[in-house]
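Asks: Sequence plus the predicted model coming up.
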Amino acid sequence: MRLNLRRAAKRRLPKRERVALYVPKLPDTVWSVDFMSDALACGRRLRTFNVVDDFNREVLHIEMDTSINSHRLVRVFEQIKHDHGLPQVVRSDNGPEFLGEAFTSWLKVNGVAINDIQPGKPNQNAFIERFNRTFREEVLDQHLFTRLDDIREATHWWMIDYNEERPHDSLGGLTPAEDRNQHARRSTFGVSV
C-alpha cells in the first residue's frame, strides 16, 4: 500500500570554496600512497600498493601481491629508503595497513610524518587517485593477466615509460625524471637520482 506522503526536502549544503591541493616545492617532501584491488584471469584477487612523489608525480614504487599488510609496507619503504631516500610526509587514507603498529612505528623511527586524509574525502589525496586511474586504464584494464609475475613485468615497463618517456601536462611537458633533474640543476643542494 502506497501512501501519499510528502518527501522531505533535500538538504542543500552551502557552496564551499575549493582549495587547491598543496603541491610541494621540493622533491621528497610529500609522497602519496594508496592501495588498489584487481583480479587475475583465474579470479584470484590481487592488491597493488602505489607510491607517488607529489612534487613531480614520479612513481617511486608499485608493490603487488595477493595480500599486503603493515609489515610488508615496512619492507617496501625500507627498499625505497635504500634506493631513493625518504620523504618528510606520507599522505594516505585511513586504511588499516597504514594504521598498523609496524608501519606507524617505522615511520616514527625514521622521522617521517603521516598525513591522513579525512574519511570519505579522496580528493584530499588527488595526486595518487589520479595516478591510480591512469594505472588502471593503461595497465590493469588493458590486459588479462594470468600470473602475478606477468603483471609485475608489465608494470615495471609501464613505470619506466611513465617516469622517463611520457611528458606530463602538469609538469610543463616534462617527464617526471626530467623535472627532477631540472630541479637538481637549479638547486644549490642537488638531489639524489
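Replies: Noted; the coordinates are in hand. Numbering: from 1, shown residues only.
Asks: CA only for contacts and neighbour counts going forward, please
Replies: Fine.
Asks: ok, and for the helix or strand encompassing residue 156, which residues are buried?
Replies: Assessed by DSSP states H and E, residue 156 sits inside helix 148-160. By neighbour count on 16 or more other CA atoms under 10 Å, the buried set for helix 148-160 is 151-152, 155, 158-159.
Asks: Same check on stretch 66-86?
Replies: 68, 70, 73-74, 76-78, 86.
Asks: Make JSON lines out of those and add distance to residue 178 and secondary structure.
Replies: Below are those laid out as JSON lines (distance: CA to CA, whole Å; DSSP: H, G, I helix; E, B strand; the rest coil):
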{"residue": "68", "distance to residue 178": "32", "secondary structure": "coil"}
{"residue": "70", "distance to residue 178": "33", "secondary structure": "helix"}
{"residue": "73", "distance to residue 178": "28", "secondary structure": "helix"}
{"residue": "74", "distance to residue 178": "29", "secondary structure": "helix"}
{"residue": "76", "distance to residue 178": "25", "secondary structure": "helix"}
{"residue": "77", "distance to residue 178": "24", "secondary structure": "helix"}
{"residue": "78", "distance to residue 178": "25", "secondary structure": "helix"}
{"residue": "86", "distance to residue 178": "20", "secondary structure": "coil"}
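Asks: Structure two is appended below for comparative analysis:
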Amino acid sequence: MSKGYPKKTVLKIIGIKRSTYYYRKNYRVEEKQVSEGRPAPGYSIAKDGKKISDEQIKEWLLEEVAGDGYAYGYRKLTKQLRRKHKLVINKKKVYRLCKELNILRPQRQKRDSVPRRLARNRVITGSNQLWETDIKYGYIEGEQRFFFVLSYIDVYDRSIIDYHIGTSCTGQNAFETLKRALWKRQQYDQKEKPVVRSDNGPQFISHAFTQGCEKLEIEHERIPPKTPNMNAHIESFHRILEDDCLSRYEFQTYEEVYQVVSEFMKFYNEVRMHGSIQDMAPMEFFEKNKHMAIKIKEIRV
C-alpha cells in the first residue's frame, strides 16, 4: 500500500477484512493489566482498635490446634479467634494463615453415591422380562395431605403386578411391593428374575431398595435424568390413572383414596381393553399368552 497499490486489493490478497484493518489502524489495542490484588497488611484489628500482627494470630492458631480445638477446621477457628481474642477477622484470612502453617485439616472424602446401572436398550419378547416402576401422587382435600401410589408394570403384558398406596412412600415400601410382585408372578425363586427399571427418585436410590435388590439378585437399572421416555409404560399408566380415576374425585379421607384406587387397579387389570395387546385386558392377555403365544407389535425400550 505504501507503494501505491489499492488497499482493497492488498487486503483481499492477504485475506484481511477491511473492518479489521481500519479497526487496528484507528484504535490502539492496549494489553490488559492483570491486578495482583492489594498486598496483605500483615495484621488484623481487634474490637478495641488495636492492631494484632499475623505472627501473633498464628501463635494463637497453633495453641488452638494443640489444645482442645484440634477437631476444628478453619471456619470454627475463625469463630474461636473472634470470641476468645475479639478479633475482626474473616475465614478467608484464617484459611490463608492455616495453610501457611500447614495445619489445615484434611478434607473429608466424598462418599460414593449409590452405584447406578444405566438402562440400556432392550427388545422385550415375553412377560416377566422387564418391569418398570414409578410413583404417582395425589391430594386428599379433606385431610390436607398428599398420598402416593407406587406401581410395578410388566411392559409386555401391561399388567400392574402390584402396587403400594400410602400417605408416605419409602425405599422399604418400594422393596416390599417388589417382593409381593415377585410372589404373584412366581418369580421369587427363579434364577432369571425380571429386570426392574426406575427413575432416580429417592426411593429407588435408597439403601433399603438397593440392598434389597442385591439380596434377591435382581438387576435394577435406572434411566438417565430427564429421559422419562425410557420409562414410558409406567408413565403412560400413571397418566391413565390420573385421567380415568384421580381427576374424577375430590378425596376427603385416606380410606376413600384406598378404596377408589384399589377398585381402579382391579378394573385396569381385568376389564379395561388395551390397544397394544389386541384390545384385551392385561390379565386376560397374560393368561392366554401363557398357553399360546399371541403375536403383538415388537416392544423396544
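Replies: Done, it's in. All values reported here derive from a predicted model rather than from experimental measurement.
Asks: on that earlier part again, for residue 94 of the first structure, state which of the buried residues of stretch 66-86 of the first structure is nearest.
Replies: Taking CA to CA as the measure, residue 94 of the first structure lies nearest residue 70 of those, at 12.7 Å.
Asks: The second structure: which residue goes with that closest one?
Replies: Counting by TM-score structural alignment, residue 70 of the first structure corresponds to residue 171 in the second structure.
Asks: and what of residue 183 of the first structure?
Replies: Residue 183 of the first structure maps onto residue 289 in the second structure, with residues paired by TM-score structural alignment.
Asks: secondary structure class for its match?
Replies: Secondary structure for residue 289 of the second structure, judged by DSSP: H, G, I helix; E, B strand; the rest coil, is helix.
Asks: Distance-wise, check the most centrally placed residue in the second structure relative to residue 220 of the second structure.
Replies: Geometric centre of the second structure, nearest residue: residue 200, 5.6 Å, by CA atoms, centre = their mean. Per CA to CA, to the nearest Å, residue 200 of the second structure is found 11 Å from residue 220 of the second structure.
Asks: ok, back up a step: do I have it right that the match of residue 70 of the first structure meets residue 209?
Replies: Yes: using CA atoms under 8 Å, residue 171 of the second structure is in contact with residue 209, at 5.1 Å.
Asks: Identify the contacts common to those two.
Replies: Common contacts of residue 171 of the second structure and residue 209 (CA atoms under 8 Å, 6 or more residues apart in numbering): residue 203.
Asks: quick one: what's aligned to residue 196 of the second structure in the first structure?
Replies: When the first structure is aligned by TM-score structural alignment, residue 196 of the second structure is paired with residue 90.
Asks: residues touching its match, list them.
Replies: Neighbouring residues of residue 90 of the first structure by CA under 8 Å, 6+ apart: 30-33, 112-115.
Asks: average distance between whichever helix or strand it is part of and the second structure?
Replies: Element membership for residue 90 of the first structure (DSSP H and E) is strand 89-92. The superposed strand 89-92 of the first structure is, by mean CA distance after the TM-score superposition for the first structure, a mean 0.6 Å from where its aligned residues fall in the second structure.
Asks: Can you name the next helix or strand after that strand?
Replies: helix 96-99.
Asks: After superposing, tell me the mean distance of that following helix to the second structure.
Replies: When the second structure is overlaid, helix 96-99 of the first structure sits 0.7 Å from its aligned residues on average, using mean CA distance after the TM-score superposition for the first structure.
Asks: and the next element down the chain from that helix?
Replies: For helix 96-99 of the first structure, the following helix or strand on the C-terminal side (DSSP H and E) is helix 101-109.
Asks: what range in the second structure does that following helix sit on?
Replies: Using TM-score structural alignment, helix 101-109 of the first structure lines up with residues 207-215 of the second structure.
Asks: try stretch 161-171 of the first structure
Replies: Using TM-score structural alignment, stretch 161-171 of the first structure corresponds to residues 267-277 of the second structure.
Asks: Now the matching stretch: buried residues?
Replies: Across stretch 267-277 of the second structure, burial judged by 16+ other CA under 10 Å covers 268-270, 272-274, 277.
Asks: Out of the residues you listed, which comes closest to residue 300 of the second structure?
Replies: Using CA to CA, residue 277 comes nearest to residue 300 of the second structure of those, at 14.7 Å.
Asks: Isn't the closest one up against residue 155?
Replies: No: applying CA under 8 Å, one finds residue 277 of the second structure not in contact with residue 155, separated by 10.8 Å.
Asks: For the counterpart of residue 125 of the second structure in the first structure, what is the enclosing helix or strand?
Replies: Aligning on TM-score structural alignment places residue 125 of the second structure opposite residue 25 in the first structure. Assessed by DSSP H and E, residue 25 of the first structure sits outside every helix and strand.
Asks: Give me the nearest residue to residue 25 of the first structure, chain neighbours excluded.
Replies: residue 55 (6.5 Å; CA to CA, 6 or more residues apart in numbering).
Asks: and what of residue 250 of the second structure?
Replies: Leaving out its chain neighbours, the residue that sits closest to residue 250 of the second structure by CA to CA, 6+ apart is residue 141, at 6.4 Å.
Asks: same thing with residue 152 of the second structure?
Replies: Ranked by CA to CA, 6+ apart and with sequence neighbours excluded, the top spatial neighbour of residue 152 of the second structure is residue 133, at 4.6 Å.
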